[in-house]
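Undergrad: What follows is a predicted structure for the sequence shown.
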Amino acid sequence: MNKPVINKDLKWALSYLKPYILPLSGIFIITFAQNYIFTLLPKVGTNFLFELLSPEKIQLLIKYLVLVLVIILAKSFLSFFRGYSVKVVINTVMKKIRDRIFFHLLTLDLDFFTENKTGDIIALTVNDVTRVKTGFYLGVIRFLSQIMMVIIIVVKLFLLNWRLTLISFGATPFIIWIIRVIGNKMRVVSRKVRKNVAELSTNLHETVTGIEVVKAYAQEEYELDNFKKNTKKFKRNNLKLALLGHFFSPLNEVIIYFFAMAIVALGSYFIIKGSLKPKQLIEFMILMGIMSGPLMKIPSFITRFKVVTASIERILNFLETKPKIQEIENPFEKVLEGKIEFKNVWFSYNPSQTVLKDVSYVAERGEVVALVGPSGAGKTTIANLIPRFYEYEKGEILIDDTIIKNYGLKSLRSQIGIVSQNVILFNTSIIENIRYSMRDATEEEIISVTKKAYAYDFIMQFPGQFHTEVGEKGAKLSGGQKQRIAIARTFLMNPQILILDEATSSLDSESEYYIRLAIEELMKGRTSIIIAHRLSTISHANKILVLNEGQIIDIGTHDELIKRCEMYNKIYKLQYFR
């Protein structure tokens, strides 16, 4: 079965050019005019040369010089106008593609981000997109421009001498065969280079984000060796790609120059026979010289297309990745009251390991429900299922007696506040980080929530106060300061349900004291799900769920569980009587 000339990857890339057919048509008309004007130079030049051989016609010198100047100026003007128009169209197309990729990235589930390396995602959204711009879109327009130049020159060559023209294209089949062989090899190597770029990005990202651990364990040499191994592979595959590319261009030149010499010999023969004039041969050779440029560029464009299709393929595969969590048609959009119910819920991150097994519990509106148990018991998973970060497999989860799958994702998540140990702040000002949960919040509202979160005083001590830049991931703030800004952000969104995941662990006593006060204020009137290893933070809970290996083994208050639950009692003794 024959492969289609244009596969689905190229169809996808070309589809972004459809809305710009009219400006692109204008660009190609300008390109044709520019190329045609340029191909007038050989005829003008040869006429000028042969006219000047007669001394009595020396007065034509000024006429020809003016004509040449007009041709050059016209070509230059058209070249400028065409070049700028191309950039306008291509940059508009690339904006749409980047926006489409980023929008799709935001729709994907957490599963996608845990299963794919950060370096792979960055390589796709930055490197592959750039290659599509330079290697495909700009390449296609340049390729068609060169093809247009070749067609114009071929027509002129046929008009000069069709026999000589046919002979001059004898090398074409051989060049096409070389393009096919080398182009396919370049595509394979290009995929390896993409993989190397992703590995380097991941390596660099992990080292930079984990630099404190690297230095704490004095592992700079190990990380350097790791990076050198990746750069060595990247260098090796890049050199393979360069070898194939640079091998082809000189070979192409040798073939073209060989045939140029043959044309001179044949042209001389036709002159002797009287079927060609010397002036026509010179014009023919100048046109062939002009055409040699496009002929040498066209194969390199084709081999680059082979390379860039690997990037297009990756982007398209990414865009075809469907989020597992889907909204129903006409989902519910309503204010939550806060009742949460799990009914025989089962969940697993992969088929070989079940994380939650037949989990059932009810958190009434305004109740504080705590989750305790050893690491890996399923506490965080239960919390992550409430805002539908993951999809449960069996059973049902209800909020206000409505299955959570019937709620709109935005409506649901905008009413669930999450405060965790790993606070994420963006590299912008304090006020913008707090305002992230409610974009139209006033400055008065922001001041109010920072006071509730016990953050106002330390914010006002900064020279920039609320407009102080927090640095990447809040690097300019202490752990306690970041936590209180996160709590202020949650206050601002005014959620009906609150999830506290290890919110007070790993903090100094003073920070923990203020954060406890802020959290107590935050929990008032809200259904709160608390995850903590330290029982001192959850002794006030209305219900405590004790989990082990994905199952709830007991439910009760602190006093009830101390008396009857062996695992809870064990955790209590380990924390208080060590």
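TA: Nice, I can see it.
Undergrad: hey, let's count contacts and neighbours off CA atoms from now on
TA: Fine.
Undergrad: mind listing what the residue positioned nearest the centre of the chain touches?
TA: Centroid-nearest residue in the chain, with C-alpha atoms, centre = their mean: Thr125, separated by 1.8 Å. Counting by C-alpha atoms under 8 Å, 6 or more residues apart in numbering, Thr125 touches Arg98, Ile101, Phe102.
Undergrad: how much space between the last one and Leu108?
TA: Read it as Phe102. 10 Å (C-alpha to C-alpha, to the nearest Å).
Undergrad: Tell me which of these two has more neighbours.
TA: Set side by side, Phe102 and Leu108 show more neighbours around Leu108, with 16 against 13, by other C-alpha atoms under 10 Å.
Undergrad: One more to weigh against that first structure:
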Amino acid sequence: MLAAPLARDCNLRPRFPDLTHNDSAPPTTERTIRQRLLRFWPFFRSASAGIVLAVVCTIIGALTEPMIPALLKTLLDSGFSEGTIPLWMVPVALMGLFGIRGLAGFLAQYALSYTASLGLLNLRRAMFAKLNDAQLTLFARQSASKLSNTLVYEVQTGSTMLVNALLTLSKDSLTLLALLGYLMFLNWKLTLIVLFLFPALVVVMRILSRRLYRLTRSSQQATDELAYVVEENALAHRMVRLHGAQAQQSQRFDVLSVRLRRLAMKSTIAQAAMTPLTQMLAAAALSAVIAVALWQSSRSGVTVGNFVAFVTAMLMLVAPIRHLAEIAGPITRGLAALERGLELIEETPAQSTGMHSADRVQGAVEFKDVWVRYPSRDDEGTSDDEVNRTALCGISLQVHPGEVLALVGPSGSGKTTVANLLPRFVEVLHGEVRLDGIALTDWNLESLRRQFAMVSQDVIMLNDSLAANVALGA
């Protein structure tokens, strides 16, 4: 039996490049909303039939909107003249119109929900697969609460918000176009006044949506930090009570809770400001249109039905304009939540694997000038921080087949790190570890890990049957 003391003298360490972050991807804020939505297309491609059905039903529903003022025009101009329109046609037309409208709305909602649930399923599968294959530095950089929150809750919330927002966007945009087309048909001069509303509306929505996106990202970060404090206190509850640190931990929790509340209030202000601003713009346009319409009616033979139909269609524009003004908030928050999951998939590299495999090894292990450094969650420290994060400094040793090795050293000296290097739970920063004369990086990961049995310090039971835990991986 060999006893190998582990020393940690890292004063004469070599300088290593920092490869823990990948900044090659362009920032999300530089992409347009269309580009950001297209990033999710691979996950929703399998539900293309649902998208087509939703589009068709939304178009049908939008086309029924201008038929309401058109029906009023016909009733006012011809319906009150005796014998012009059969009485039975009025309820039939109304019931048929609203029946088609309701059925189209139901099918569009169902088709979009089907598409969203299938896309969310594909996204979660890809995220969980990446979680199982990712480089293990991911779990050093991100807490378990953040990863679980992203995979389980954020993508669910983001998907729901985004689908509802896209349904509103498509429905109200098409309704707006249909009503504007009908208004152009009735009186194109008056309709031109309405068109002056849209440039101002676009400017307001763009400014407020950008602010909402920044606030949403800040809120996500604050939520992660708050969840991590809860996770720490749940896992270390004995230590907190032993040292009487409840008040200190409560203060940490309170500071983060207050910060999250402030961000929520700022988001509410930004989102709530959209509605009154757009309604004022719409009211100004509507007032101008009604005034000009009344002036025109006094100089030309405009029928009562024509005027009522125009005003009704104008008033029907207010609801879709208001909905479109409020749509930036849900789309921004939904995209920001889903992009957290997409970043996990796209920006987390998989752990590399080699080609060599063996049924059973002889057991010769060799460490050659091995350096290991654990990444922190903020890997932008000074050189002193690098010393504190370094776990092994130039370790070299050999273990022959049949020998028993005992690692001796104080807590934090690197004993667990040495053991974790063998199944590549930790990656070497510099140097090399060999098994039977072959570098661990050249081994197939599955074959390599079959060679080891480990009694871990962390005792974890999966939420499954006892038999499933005993036969894990078999």
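TA: All right, it came through fine. Note that the structure is a prediction, hence the values are computed from the model and not measured.
Undergrad: Return the residue of the second structure aligned against the residue nearest to the centre of the first structure.
TA: Under the alignment (TM-score structural alignment), Thr125 of the first structure pairs with Leu151 of the second structure.
Undergrad: which residues of the first structure does whatever helix or strand Gln249 of the second structure lives in align to?
TA: Gln249 of the second structure belongs to helix 246-272 when assigned by DSSP states H and E. Matched against the first structure by TM-score structural alignment, helix 246-272 of the second structure falls on residues 220-246.
Undergrad: mean deviation of that stretch from the second structure?
TA: Stretch 220-246 of the first structure differs from its equivalent in the second structure by a mean of 1.5 Å after superposition (mean C-alpha distance after the TM-score superposition for the first structure).
Undergrad: can you map out the strands along the stretch 301-450 of the first structure?
TA: Taking DSSP state E, counting those that start in this stretch as the test, the strands found in the stretch 301-450 of the first structure are 340-350, 353-363, 368-372, 394-399, 402-403, 416-420.
Undergrad: Tell me which of the ones you listed is the most buried.
TA: strand 368-372 (a mean of 25; mean count of other C-alpha atoms under 10 Å).
Undergrad: And for whatever residue of the second structure lines up with Ile62 of the first structure, the neighbour number?
TA: If you follow Ile62 of the first structure across to the second structure using TM-score structural alignment, you land on Trp88. Applying other C-alpha under 10 Å, we find 8 residues neighbouring Trp88 of the second structure.
Undergrad: go on, Lys235 of the first structure?
TA: Lys235 of the first structure has 14 neighbours, counted by other C-alpha under 10 Å.
Undergrad: For it, list the residues it contacts.
TA: By C-alpha under 8 Å, 6+ apart, Lys235 of the first structure has no neighbours at all.
Undergrad: Look up how far Val189 of the first structure lies from it.
TA: Taking C-alpha to C-alpha, one finds Lys235 of the first structure at 12 Å from Val189 of the first structure.
Undergrad: same thing with Glu253 of the first structure?
TA: For Glu253 of the first structure relative to Val189 of the first structure (C-alpha to C-alpha), the value is 24 Å.
Undergrad: Could you check which of those two is surrounded by more residues?
TA: More crowded of Glu253 of the first structure and Val189, by other C-alpha under 10 Å: Val189, with 20 against 15.
Undergrad: just checking, what residue in the second structure corresponds to the more buried one?
TA: Checking TM-score structural alignment: Val189 of the first structure goes with Leu215.
Undergrad: Could you tell me whether that match really is in a helix?
TA: Yes - counting by DSSP: H, G, I helix; E, B strand; the rest coil, Leu215 of the second structure is part of a helix.
Undergrad: In this structure it contacts Leu260, no?
TA: No - counting by C-alpha atoms under 8 Å, Leu215 of the second structure does not reach Leu260; the two are 10.2 Å apart.
Undergrad: And Tyr228 of the second structure, how far from Ala236 of the second structure?
TA: 12 Å.
Undergrad: which of the two has more neighbours?
TA: Higher neighbour count among Tyr228 of the second structure and Ala236: Tyr228, with 18 against 12, using other C-alpha under 10 Å.
Undergrad: excluding its backbone neighbours, what's nearest the more buried one?
TA: Leaving aside its sequence neighbours, Tyr228 of the second structure sits nearest to Ser145 (C-alpha to C-alpha, 6 or more residues apart in numbering; 5.9 Å).
Undergrad: Report the secondary structure element holding that neighbour.
TA: Judged by DSSP H and E, Ser145 of the second structure forms part of helix 144-148.
Undergrad: Can you list the buried residues in that helix?
TA: Neighbour counts over helix 144-148 of the second structure (16 or more other C-alpha atoms under 10 Å) mark Ser145, Lys146, Leu147 as buried.
Undergrad: elements contacting it?
TA: Contact here means 3 or more C-alpha pairs under 8 Å, 6 or more residues apart in numbering; DSSP states H and E; on that basis helix 144-148 of the second structure packs against helix 197-235.
Undergrad: what range in the second structure matches whichever strand or helix holds Met567 of the first structure?
TA: Element membership for Met567 of the first structure, per DSSP H and E: helix 566-576. Helix 566-576 of the first structure lines up with nothing in the second structure when matched by TM-score structural alignment.
Undergrad: angle of that helix against strand 368-372?
TA: Relative orientation of helix 566-576 of the first structure versus strand 368-372 (axes from the mean of the first three to the mean of the last three C-alpha atoms, to 10 degrees): 90 degrees.
Undergrad: For whichever residue in the second structure pairs up with Ile255 of the first structure, the count of nearby residues, please.
TA: Alignment note (TM-score structural alignment): Ile255 of the first structure maps to Leu281 of the second structure. Look at Leu281 of the second structure: counted by other C-alpha under 10 Å, it has 16 neighbours.
Undergrad: secondary structure class for Leu281 of the second structure?
TA: Quick answer, by three-state DSSP: Leu281 of the second structure is helix.
Undergrad: now stretch 235-255 of the second structure: how far from the chain's centre is it?
TA: How far stretch 235-255 of the second structure lies from its chain's middle: 31 Å, per C-alpha atoms, centre = their mean, to the nearest Å.
Undergrad: Repeat that for stretch 413-422 of the second structure.
TA: Worked out by C-alpha atoms, centre = their mean, stretch 413-422 of the second structure lies 36 Å from the chain centre.
Undergrad: And stretch 323-334 of the first structure, by the same measure?
TA: That offset, for stretch 323-334 of the first structure, works out to 26 Å (C-alpha atoms, centre = their mean).
Undergrad: and what of stretch 79-96 of the first structure?
TA: The answer for stretch 79-96 of the first structure is 21 Å, by C-alpha atoms, centre = their mean.
Undergrad: quick one: what's aligned to Glu327 of the first structure in the second structure?
TA: Aligned partner of Glu327 of the first structure by TM-score structural alignment: Thr353.
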